[in-house]
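Student: Please work out how this folds:
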Amino acid sequence: MKKIINDPANVVAESLRGLAAAHADILRVQYDPDVVIRADAPVAGKVAVISGGGSGHEPLHGGFVGHGMLAAAVPGAVFTSPTPDAVQAAVTATTGDAGALLIVKNYTGDVLNFETAAELAAAEGLDVRSVVIDDDVAVKDSTYTAGRRGVGGTVLLEKLTGAAAERGDSLDAVTALAEKVIGQVRSIGVALTAPTVPHAGTPSFDLDDGEIEFGIGIHGEPGRERIPLEPADALVARMVDAVVSDLPFASGDRVLLFTNSMGGTPLVELYLAHGIAERLLAERGIVVERRLVGPYITSLEMQGMSLTLLKLDDELTELWDAPVNTAALRWGL
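Tutor: As a prediction, this is how the structure comes out:
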């Protein structure tokens, strides 16, 4: 294992110290339990949008704390759900009379721990709602989930709900928007290599040089099938078919296309794949109106990529374009 780390047990805490040092104008970090908090939180009269999960997927979630996105993010250990007390600390630090929305990826530990935290917050008199995102079309159940996994759509959901909260929408309205987005976003991922968790020291799975894992999750868990490595045209076509056929998306649909690196795929390959995906969608009559390309929800150093499609309407497009100022996403300010 070759990584730029000290003690594997301290990776997350040391990383958070660096995040806080680099972006003190946007966020602050509270330790023990670890929580990344918007610098000006709590904001009076504004719904607090809070998310979190295991570390190792950066910039998700801490990189999306700030104006127009998350009020707080709760990082667990690498690939491990944060504890309920950490989630509760995030709620307490950011939530006022307007209430809070918890965005939870559909992994068993996350769902259980965020639910427990919501119950604890409710006992304190806070109005807290939760939504669970499950946009992965690869598998119905997996190592970590009952049902589909929450993957790339999480980034889009955090941006859109954060924008709605920023413009002053009520908790009911932000929650309804979240449920709408979850209903019309789909993702698929592939891996060329496995990630290595620092405290494990060995890759999560083994792939021969001529193989790829199709339909992986963000923790390096197995996918839909193991297939021979194929040229980018064929691989992206396979991915587009899987996503488009699931909702399904149809000719005339307006979409946001999110082409994501799993951490180890360079931008030269990612843009190549994105261009192929745009062409294939255009051939189906699907109109790509907004785009996001880059490493925004990763799996440590895994070589691979994911494609996410979100069906747009005028409201979602307006919310996507709304100003945002976080460590990882910035525009309009």
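
Student: CA atoms for contacts and neighbours, from now on please.
Tutor: Fine.

Student: So residue 242 is in contact with residue 136, correct?
Tutor: No - with contact defined as Cα atoms under 8 Å, residue 242 does not count as touching residue 136 (10.1 Å).

Student: neighbour count winner among those two?
Tutor: Using other Cα atoms under 10 Å as the criterion, residue 242 and residue 136 rank with residue 136 on top: 28 against 19.

Student: Not counting its neighbours along the chain, what's nearest the more buried one?
Tutor: The shortest distance from residue 136 to any non-neighbouring residue, by Cα to Cα, 6 or more residues apart in numbering, is to residue 187 (4.8 Å).

Student: Which strand or helix spans that neighbour?
Tutor: For residue 187, the element it lies in under DSSP states H and E is strand 185-191.

Student: let's see this one next to it:
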Amino acid sequence: MKKFMNGADTFVAESLDGFVRAHDGLVMFGPGRKFIRRTHLKKGKVAVISGGGAGHEPMHVGFVGHGMLDAACTGHVFTSPTPDQVLAAIEACDTGAGTLLVVKNYDGDVMNFEMAAELAQAGGRSVDMVFVNDDVATEAAPRSTGRRGVAGTLVVEKIIGAAAESGMPLETLKRLGEKTVAAIRSKGVAIGGATVPGGVSATFALGPDEMEMGVGIHGEPGRARSAFQNAETIAGLLADDVIRALVAERGRDVLLFVNGFGSTPASELYLMYGAMRKRVEASDLVVARSLVGSYVTSLDMAGLSVTLAVLDATGCEFWDAPVLTPSLRWGH
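Tutor: Presented below is the predicted three-dimensional model:
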């Protein structure tokens, strides 16, 4: 498959190099280029660190900066960063108040971040973790270790990042993170698979009249293949599953986040946002905050996901708080 690259083996490193050069006022490489960190660390603030495989950009590196992440570790395409990358980020970004790791619920990520946390704790550092598991498509999947962490990770990183910026201590920050995770649900749909650098075909193939419901962000096929439908029907299918899993009381404020997987034009994302908003409001939920765009991608997958997050007054406050990162910024 054709890609703008020099080689599959250098794809991630060269992409990260270009990213840092493009945003050198906000971010920089850590020692050994093992991670990307914000240029200026804040003394006495809990460090918030996340990461994952390449291919999801702008997540996670695009969310490094004031009001969000202190550092992000990037592995090979769709592959978890190694424990030594995460440990290096902890050691570099801990300014005295400890570190909170935000981890998507995938086996590789969980194992490697837990190992790094244990090594850091053995060295006398205060480290805790929050696991994101918002994907309703894997609620009761066979051989599953629970719901996957997908686009809702952005919401968790934004709210935790703002709370950490305000001076919230590690123990309280972890509780806020767990509360935030519990109030988020997502589901994705695709009409075409992702093409991995160096690969010869897409991760899954669909006929001209087919779609996949419940796809993941690592190019995984969906939980069900069905006939392609119009936007209103697709929005209804997604909304019904996400709202049912959210178990939110009527009248609650929610964030509605429509996220593109890489190849879906903004015009289609906004069209789907409009269709989704009608379905959400028809369920007596109040769309108090919105986000639309390709923020948690799966390389060039043609598809999108819908995320709903219940927001209380604290959640709204930290969502609205100033943020200045390469890919998310407001209030400055």
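
Student: Quantitatively, what TM-score do the chains reach?
Tutor: Remark: TM-score between the superposed chains equals 0.97 [TM-score structural alignment, normalised by the length of the second structure]; 332 aligned residues with a Cα RMSD of 1.3 Å.

Student: Quick check: the gap between residue 250 of the first structure and residue 17 of the first structure.
Tutor: As judged by Cα to Cα, to the nearest Å, residue 250 of the first structure and residue 17 of the first structure stand 46 Å apart.

Student: hang on, the earlier thing: overlap in contacts of residue 242 and residue 136 of the first structure?
Tutor: Residues touching both residue 242 of the first structure and residue 136 (Cα atoms under 8 Å, 6 or more residues apart in numbering) are residue 188.

Student: which of the residues in the helix or strand where residue 90 of the first structure lies are buried?
Tutor: Taking DSSP H and E as the definition, one finds residue 90 of the first structure inside helix 84-94. Within helix 84-94 of the first structure, the residues scored as buried using 16 or more other Cα atoms under 10 Å are 84-91, 93-94.

Student: mean deviation (superposed) between it and the second structure, please.
Tutor: For helix 84-94 of the first structure, the mean deviation from the second structure after alignment is 0.5 Å (mean Cα distance after the TM-score superposition for the first structure).

Student: From the contact counts, what lies against that helix?
Tutor: With contacts defined as 3 or more Cα pairs under 8 Å, 6 or more residues apart in numbering; DSSP states H and E, helix 84-94 of the first structure has these neighbours: strand 35-38, strand 48-55, strand 72-78, helix 108-123.

Student: Find the residue at the geometric middle of the second structure.
Tutor: residue 153 (3.6 Å; Cα atoms, centre = their mean).

Student: got the contact list for the residue mapped onto that one from the first structure?
Tutor: Under the alignment (TM-score structural alignment), residue 153 of the second structure pairs with residue 154 of the first structure. Each residue near residue 154 of the first structure by Cα under 8 Å, 6+ apart is listed here: 105, 133.

Student: Name the SS class of residue 154 of the first structure, please.
Tutor: Here residue 154 of the first structure is helix, with the state taken from DSSP: H, G, I helix; E, B strand; the rest coil.

Student: same thing with residue 249 of the first structure?
Tutor: Residue 249 of the first structure ends up coil, using three-state DSSP.

Student: Please list all residues in contact with it.
Tutor: 286, 311.

Student: Mind doing that once more with 10 Å?
Tutor: Contact analysis of residue 249 of the first structure by Cα atoms under 10 Å, 6 or more residues apart in numbering lists 184-186, 243, 255, 281, 284-286, 309-311.

Student: With residue 304 of the first structure instead?
Tutor: By Cα under 10 Å, 6+ apart, the residues touching residue 304 of the first structure are 189-194, 212-214, 216, 260-266, 269-270, 298.

Student: Check which element follows the strand holding residue 187 of the first structure along the chain.
Tutor: Heading C-terminal from strand 185-191 of the first structure (DSSP H and E), you reach strand 211-214.

Student: Residues contacting that next one, please?
Tutor: Residues from elsewhere that reach strand 211-214 of the first structure (Cα under 10 Å, 6+ apart): 138, 188-194, 205-207, 220-230, 235, 238-239, 303-304, 306.

Student: Can you give me the stretch of the second structure that the helix or strand that it is followed by aligns onto?
Tutor: Under the assignment DSSP H and E, the closest C-terminal helix or strand after strand 211-214 of the first structure is strand 225-228. Using TM-score structural alignment, strand 225-228 of the first structure lines up with residues 224-227 of the second structure.

Student: Tell me how many other residues surround the residue nearest to residue 136 of the first structure.
Tutor: Residues near residue 187 of the first structure, counting by other Cα under 10 Å: 30.

Student: was I right about it contacting residue 133?
Tutor: No - with contact defined as Cα atoms under 10 Å, residue 187 of the first structure does not reach residue 133; the gap is 11.2 Å.
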